[in-house]
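Trainee: Following is a predicted model, sequence given first.
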Amino acid sequence: MQIRKETAADSDAITTVTVEAFKTLEVSDQTEQFVIIALRKAGALTISLVAEMSGEVVGHIAFSPVTLSDGTQNWYGLGPVSVLPKFQKQGIGAALINEGLSMLKEIGAAGCALVGHPGYYKRFGFKNSTDLTLDGVPQEAFFVMPFNERIPQGKIFFHEAFLAKS
């Protein structure tokens, strides 16, 4: 498996991977592919990585800037992260997450936040926080990882592309 930065030629494969990965998830409204397209069009994909096996894109992860109500800068949102169903539970998602977090730290990010499954993201060092919240998301599904141990106070706002429905 190779993890690399997305290229323009990857966009259709990324859409396919995202659609397939979220197709049967009950917690999904199946708009994740539209979020990635909107982030790309807005120039807000700070980090966009693909996992490739034998020339096939089998996974993808996106990181985009977020806004914090307390004015803290350089925080990013993780997501969506997608792996084709037949390749899930093989460490591809974890490899994408770890590589993406490393790259965020390299560019001087102060932290990362995400909405995700409560049983999955804690192993990467993400934790729930009562200091930083995301409207409409239960605390147990909202995670933060400060890179300098300071968790901002207040509300977080993901890029408006996360509202994309088509």
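Mentor: The structure has been received and is ready for your questions.
Trainee: Every contact and neighbour count from this point should use C-alpha atoms.
Mentor: Will do.
Trainee: which parts of stretch 133-148 are buried?
Mentor: 133-134, 139, 141-147 (16 or more other Cα atoms under 10 Å).
Trainee: Please list the members of those that lie in strands.
Mentor: Applying DSSP state E to those, the entries found in strands are 133, 142-146.
Trainee: for the chain, what spans make up the strands?
Mentor: For the chain, the strands defined by DSSP E occupy 2-5, 47-53, 56-65, 67-68, 75-83, 111-115, 132-133, 142-146, 154-157.
Trainee: For Ile14, find the nearest of those.
Mentor: Proximity to Ile14 (Cα to Cα) singles out strand 56-65 among the strands of the chain, at 6.4 Å.
Trainee: before we move on, the earlier item: columns distance to Glu26 on top of the strands of the chain, output as a markdown table?
Mentor: What follows is these, written out as a markdown table (distance: least, Cα to Cα, whole Å):
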| stretch | distance to Glu26 |
| --- | --- |
| strand 2-5 | 28 |
| strand 47-53 | 24 |
| strand 56-65 | 20 |
| strand 67-68 | 28 |
| strand 75-83 | 15 |
| strand 111-115 | 15 |
| strand 132-133 | 23 |
| strand 142-146 | 17 |
| strand 154-157 | 23 |
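Trainee: Take this one as well and set it beside the first:
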Amino acid sequence: MSASDTGTLSASVDCEIRPERPDDRDAIHELTRRAFAPMPYSDGDEQYLLDALRDASALSVSLVAEQAGAIVGHVAFSPAFPADGSPGWYALGPVSADPDLQKRGIGSRLIGTGLDRLRARGAAGCILVGDPAYYSRFGFRLRPDRAPEDQPKNYFQMLPLGDAEPAGSIDFHPVFRADHGREPASDRGE
């Protein structure tokens, strides 16, 4: 679930990484919509997923990249739920960067900073569904054996941050399964 900087990096973007503030909500929503709009794998609801996670108080770590007062990137981490009840697991995503600034390190910086925040709070690990070639640089490894039934096993990845791995599958927050709605077709230009 990434619309960030895949591929070869060009000149990196100078930006500040900081926690999300309440007045960032609309800017994050719009950034996420624009970042995922051209992505063939997107359902077009990532911005609504973020709103739903926020409304459910399930954004454990939410960071923005800010440049010259504008939000140019965002990453979210939410609780994840191992089948065996092991605590301290999180899910990464969505992560997005301004379409004009993609492939310039914003997503990588956001993810790295977010993982550092999880480590600082003693997290057990992190899961995601995404491109293995991209996320392996952060230490994520394919773990099809841990994927929930409704997730694509070929893209399910895990990064243990502690010594123990839970037994069985690891699931995303229930908000990920909800229908987050979409903008009316007239608002999308259809």
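Mentor: Arrived safely. Keep in mind it's a predicted model, so treat the numbers as computed, not measured.
Trainee: what would the ones in strands among the buried residues of stretch 133-148 of structure 1 look like in JSON lines with distance to Tyr120 of structure 1?
Mentor: Below are those laid out as JSON lines (distance: Cα to Cα, whole Å):
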{"residue": "Thr133", "distance to Tyr120 of structure 1": "19"}
{"residue": "Phe142", "distance to Tyr120 of structure 1": "12"}
{"residue": "Phe143", "distance to Tyr120 of structure 1": "11"}
{"residue": "Val144", "distance to Tyr120 of structure 1": "13"}
{"residue": "Met145", "distance to Tyr120 of structure 1": "14"}
{"residue": "Pro146", "distance to Tyr120 of structure 1": "18"}
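Trainee: Out of those residues, flag the one nearest to Arg4 of structure 1.
Mentor: Distances from Arg4 of structure 1 to those, taken by Cα to Cα, are shortest for Met145, at 22.9 Å.
Trainee: Give the equivalent position in structure 1 for Val72 of structure 2.
Mentor: Structural alignment places Val72 of structure 2 opposite Val58 in structure 1 (criterion: TM-score structural alignment).
Trainee: give the contact list for its match.
Mentor: Residues counted as contacts of Val58 of structure 1 (Cα atoms under 8 Å, 6 or more residues apart in numbering) are 17, 50-52, 83-84, 87.
Trainee: that older thread, can you tell me which of the strands of structure 1 comes nearest to Glu32 of structure 1?
Mentor: Evaluated over the strands of structure 1, closeness to Glu32 of structure 1 peaks at strand 75-83, with 6.5 Å, by Cα to Cα.
Trainee: The closest one - contacts with which helices or strands?
Mentor: helix 11-22, strand 56-65, helix 92-106, strand 111-115 (3 or more Cα pairs under 8 Å, 6 or more residues apart in numbering; DSSP states H and E).
Trainee: average distance between that strand and structure 2?
Mentor: The superposed strand 75-83 of structure 1 is, by mean Cα distance after the TM-score superposition for structure 1, a mean 0.4 Å from where its aligned residues fall in structure 2.
Trainee: tell me the angle that strand makes with strand 47-53.
Mentor: For strand 75-83 of structure 1 against strand 47-53, the angle by axes from the mean of the first three to the mean of the last three Cα atoms, to 10 degrees is 20 degrees.
Trainee: which outside residues touch strand 75-83 of structure 1?
Mentor: Strand 75-83 of structure 1 has contacts (Cα under 8 Å, 6+ apart) with 17-18, 21-22, 32, 36, 58-68, 92-93, 97, 109-115, 158.
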